[in-house]
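Colleague: Below is the structure, and that's it, no one-letter string:
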């Protein structure tokens, strides 16, 4: 089954790859590796998912925001692959940044929203190494930002 078909089965339609908001590129390809710039949490309609974990957001809301970041990462991978997402070989690594209070310690559970989605959508190719860290604040007040490294053919 193609990746796009699996996403459709999950009820997910990838958005157009978000354009960078400053002087950087959304992805860089080196050999068969694609490095995707951080994708911030935004809903299907493009509205930013903002808030601070441990204050205005709970873990479930943070995980949902992380899932949206993973969807944007796949949109960038599709763009890097010239529109053919089936060129994706595997997810190599994610780095998740969680906008959270000083005493919040459940960053891994938040970033699980992205990791679980990628495994659900891609199977074994979605399994990856990962870091999940806290941030005192993130751009535009978003809840989560995730960057990724992907292998393509």
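Modeller: Here it is on my side, so go on. From a predicted model like this one, the values you see are computed outputs, not experimental measurements.

Colleague: CA atoms for contacts and neighbours, from now on please.
Modeller: Will do.

Colleague: And the helices in the protein?
Modeller: 3-9, 59-80, 107-122 (DSSP state H).

Colleague: who's in contact with the longest strand along the chain?
Modeller: Longest among the strand segments of the chain by residue count, using DSSP state E, is strand 88-99. The set of residues external to strand 88-99 that reach it, using Cα atoms under 8 Å, 6 or more residues apart in numbering, is 51-53, 77, 81, 107, 110-111, 125-138, 141-153.

Colleague: Please identify the most buried of the helices of the chain.
Modeller: The highest mean neighbour count among these, using mean count of other Cα atoms under 10 Å, belongs to helix 59-80: a mean of 24.

Colleague: Need the contact partners of that helix.
Modeller: Outside helix 59-80, the residues touching it (Cα under 8 Å, 6+ apart) are 14-18, 26-27, 29, 34, 36, 39-44, 49, 53, 84-85, 88, 106, 109-115, 117-118, 143-148, 150.

Colleague: Next one for the comparison:
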């Protein structure tokens, strides 16, 4: 993929955050052959963690915005994994999204669309991916969303 990640994000009025450090005993990413596995990234914006439970104290739109912050962190981790040379990324293969939600909440796919839409906006056709969007009774630190990714490398 020949993309200037920083320029594309700037066109969207977004900036790439620093790649978050692991919060426990794991690594932020692992390369296995031509696949890059990015550990789950939690919803964290410029003002700190985005906490809440969809269906209780957060709207679907707020959840989608939280998912977008996860996507930015995933891109930051991918960028770190390739040493800042985003041309080494061929495509996004899969996202797995976890939504902190009540048992009655059924709009997990709309929440995770916040990440999916950003990936397609930034990566174009190479950002179209397989996906899961599932409910979780609770997520680490009480965050609203956590998303992990698999990228294919050139």
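Modeller: Cool, the structure landed. Fair warning: this is a prediction, and the values are worked out from it, not measured in the lab.

Colleague: on that earlier part again, centre of the chain versus the longest strand of structure 1, how much separation?
Modeller: Distance of strand 88-99 of structure 1 from the chain centroid (Cα atoms, centre = their mean, to the nearest Å) equals 7 Å.

Colleague: equivalent range in structure 2 for it?
Modeller: Aligned by TM-score structural alignment, strand 88-99 of structure 1 falls on residues 89-100 of structure 2.

Colleague: how close does the matching stretch sit to structure 1?
Modeller: Stretch 89-100 of structure 2, aligned to structure 1 and superposed, deviates on average by 0.4 Å (mean Cα distance after the TM-score superposition for structure 1).

Colleague: Give me the buried stretch members for that stretch, please.
Modeller: Across stretch 89-100 of structure 2, burial judged by 16 or more other Cα atoms under 10 Å covers 89-100.

Colleague: Residue 28 of structure 1 touches residue 36, doesn't it?
Modeller: Yes - between residue 28 of structure 1 and residue 36 there is a contact at 6.8 Å, judged by Cα atoms under 8 Å.

Colleague: Tell me how far the spatially most central residue of structure 1 lies from residue 141 of structure 1.
Modeller: Most central in structure 1 under Cα atoms, centre = their mean is residue 70, positioned 2.5 Å from the mean C-alpha point. Here residue 70 of structure 1 is placed at a distance of 18 Å from residue 141 of structure 1 (Cα to Cα, to the nearest Å).

Colleague: now residue 13 of structure 1
Modeller: Distance, residue 13 of structure 1 to residue 141 of structure 1, by Cα to Cα: 25 Å.

Colleague: Residue 68 of structure 1 corresponds to which position in structure 2?
Modeller: Residue pairing (TM-score structural alignment): residue 68 of structure 1 is matched to residue 69 of structure 2.

Colleague: cool, residue 8 of structure 1 as well?
Modeller: In structure 2, residue 8 of structure 1 lines up with residue 10, judged by TM-score structural alignment.

Colleague: For that match, give its distance to residue 134 of structure 2.
Modeller: In terms of Cα to Cα, residue 10 of structure 2 sits 30 Å off from residue 134 of structure 2.

Colleague: For the residue in structure 2 sticking out farthest from the centre, give me its contacts.
Modeller: No residue in structure 2 has its C-alpha farther from the mean C-alpha position than residue 104, which lies at 24.1 Å (Cα atoms, centre = their mean). Contact analysis of residue 104 of structure 2 by Cα under 8 Å, 6+ apart lists residue 55.

Colleague: which residues touch residue 45 of structure 2?
Modeller: Going by Cα under 8 Å, 6+ apart, residue 45 of structure 2 touches 66, 69.

Colleague: how much space between it and residue 144 of structure 2?
Modeller: For residue 45 of structure 2, the distance to residue 144 of structure 2 - Cα to Cα - is 12 Å.

Colleague: What of residue 59 of structure 2?
Modeller: For residue 59 of structure 2 relative to residue 144 of structure 2 (Cα to Cα), the value is 11 Å.

Colleague: Who has more neighbours out of those two?
Modeller: Neighbours were counted for residue 59 of structure 2 and for residue 144 using other Cα atoms under 10 Å; residue 144 has more, 29 against 15.

Colleague: Can you verify my assumption that the more buried one contacts residue 44?
Modeller: No - when contacts are counted by Cα under 8 Å, residue 144 of structure 2 is not listed as touching residue 44 (9.3 Å).

Colleague: Need the overlap of contacts for these two.
Modeller: The contact sets of residue 144 of structure 2 and residue 44 overlap at 50, 66 (Cα under 8 Å, 6+ apart).

Colleague: Alright, calling it a day.
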